[in-house]
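K.L.:
what follows is a predicted structure for the sequence shown.
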Amino acid sequence: MARQPKKVTDKTVMDASCPSPSPSRFAAGEDPVKRGQILDGAKRVFMKLGFDAASMNDVTREAGVSKGTIYVYFDSKEDLFAALIEREKGRLTETLRDILADSHDVEDGLRRFGIAFARQILVGDMIPAMRTVLGVVDRMPGLCRRFLSAAPANARTVLEAFLRRKMAEGALKSVDEELAARQFIDLATGTYFKLKLFNEIKTVPDQTEIDRVVDSAIYVFMAAYGPDRTT
């Protein structure tokens, strides 16, 4: 008896054209898009409410995820806030690293670094984040240490690497690059940092004023650390 051809049905077509979904590309808690979504929501909540007033429920609503999902990625509110701080530090660090990588002249690199860092203080999220950290310093000293950590993502260590290169090239004196980096950052941004931290700056200085402060910092820095000019 001849074998009858298999009857084609709508279900057969659907099964052939729509294969079973494959497992997720990422293990639980490893999806970078979902993690970023949670951190973005947390940033808005912490900036609006502060650390103590914010809750994980607030973050879940703002981020548009379930409470179960958020705890897959972060163990606690403290862990979430620390991860947010690390991400924001990392973004600033990469920006500054790119600036210095493109700067072949020492004064040009210092100028571009100083202006970018000053603007981060004046219009970025650094100061609001630092105020939040200072508010919990007695209860969460570990979080404060992470905020000020030198590694792996820190603007000062990026500047130190740049200074070491310039010392090797003879564009700067061979000195303690960590101390030199701290001094330049303080020269270029110290006044703005303190004034902004204590809410004494009501309006952002214009670019001409920022340039004047940074150029003055470079003048002082190079007077101390520039190469000896012998005749």
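P.N.:
Looks like it arrived, so ask away. Bear in mind the structure is a predicted one, so any value in this text is a computation, not a measurement.
K.L.:
from now on I want contacts and neighbour counts done on CA atoms only, so please keep to that.
P.N.:
Fine.
K.L.:
now G29. Nearest residue, chain neighbours left out?
P.N.:
Leaving aside its sequence neighbours, G29 sits nearest to Y73 (C-alpha to C-alpha, 6 or more residues apart in numbering; 4.6 Å).
K.L.:
try this one side by side with the last:
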Amino acid sequence: MIDRQRVRIGRKFAQVSEGAKEIFLRDGFSGTSVDDIAAAARVSKATLYSYFADKRLMFEEAMQNERQRLEDAILFDIPADAAPTQAIPALTRQIAEWLVAPDSVRLYRVHVAEAARFPDVARNYHAALHKVLRDRLRERLDHWVARGELRIEDTTLAAEQLVRLAGAEIHDMATLDGGHAPDHDQIARIADSAAQLFLKAHGVSGRNEQSLGAAR
């Protein structure tokens, strides 16, 4: 948690925070200099230090702002009354596309790189990911289970598994393969396979088979 007694809010605070975020996401904590942040924020180093006592506080503030932006995001755009056989393939594509988006990849990389140095920051980011992906997906699964359209004993675990399936291979490609993001066809192949596997495991026989056939 950020020590607010060591952070001063002022007229250029948002400008400084945005500049810090831009450089930290590009270069990480160790690779970032205060000079770089000052240049990105278009302020002097004296102005930076008037808001933050040190670079660690700048990093913590920048990551907290990004975490809040993540929690406020709407990742799933699916009609509330959609059947799982139509909704889950769309959900897995949306999850996969978000996981490999440049902003998502940069945020993930910097938290992994700095987890040992900033364990609380990494822990809070992990919790935010659960909130925006797993927990919101679990709400959808609970709805379909209540309607008798899916059979799932543990919807929290199932939601986590669906996220992992949707990001299989392509997430590693985006984060580890020299910045070469998977293309649309690769994303679609993985996401559609994830949806089919999930529906085979948790779908209600008969009803879902007919719906899947119609969807094709």
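P.N.:
Right, received. Where do you want to start? Fair warning: this is a prediction, and the values are worked out from it, not measured in the lab.
K.L.:
what number of residues lie near the residue nearest to G29 of the first structure?
P.N.:
17 (other C-alpha atoms under 10 Å).
K.L.:
state the distance from it to P32 of the first structure.
P.N.:
10 Å (C-alpha to C-alpha, to the nearest Å).
K.L.:
now D215 of the first structure
P.N.:
The span separating D215 of the first structure from P32 of the first structure equals 40 Å under the rule C-alpha to C-alpha.
K.L.:
out of the two, which sits in the more crowded spot?
P.N.:
Between D215 of the first structure and P32, D215 has the larger neighbour count (other C-alpha under 10 Å), namely 19 against 10.
K.L.:
show me what contacts the more buried one?
P.N.:
By C-alpha atoms under 8 Å, 6 or more residues apart in numbering, the contact list for D215 of the first structure reads R111.
K.L.:
residue in the second structure matching it?
P.N.:
Alignment note: D215 of the first structure maps to D192 in the second structure; criterion TM-score structural alignment.
K.L.:
so its match is in which element?
P.N.:
Taking DSSP states H and E as the criterion, the element that holds D192 of the second structure is helix 184-202.
K.L.:
same check, this time on A161 of the first structure
P.N.:
A161 of the first structure belongs to helix 155-169 when assigned by DSSP H and E.
K.L.:
count of neighbours near R91 of the first structure?
P.N.:
R91 of the first structure sits with 13 neighbouring residues when counted by other C-alpha under 10 Å.
K.L.:
now do M126 of the first structure
P.N.:
M126 of the first structure has 18 neighbours, counted by other C-alpha under 10 Å.
K.L.:
which one in the second structure is aligned with it?
P.N.:
So, by TM-score structural alignment, M126 of the first structure is matched to S104.
K.L.:
repeat that for V175 of the first structure.
P.N.:
Using TM-score structural alignment, V175 of the first structure pairs with E153 in the second structure.
K.L.:
quick check, that match in a helix?
P.N.:
No: using DSSP: H, G, I helix; E, B strand; the rest coil, the secondary structure at E153 of the second structure is coil, not a helix.
K.L.:
all helices for the second structure, in order.
P.N.:
Here the second structure has its helices, by DSSP state H, at 13-27, 34-41, 45-51, 55-72, 84-99, 102-113, 119-129, 136-146, 155-166, 170-176, 184-202, 207-215.
K.L.:
out of the ones you listed, which gets nearest to I78 of the second structure?
P.N.:
If you check each of the helices of the second structure against I78 of the second structure by C-alpha to C-alpha, helix 84-99 wins as the nearest, at 6.4 Å.
K.L.:
how much does the closest one stray from the first structure?
P.N.:
Mean deviation of helix 84-99 of the second structure relative to the first structure after superposition (mean C-alpha distance after the TM-score superposition for the first structure): 2.2 Å.
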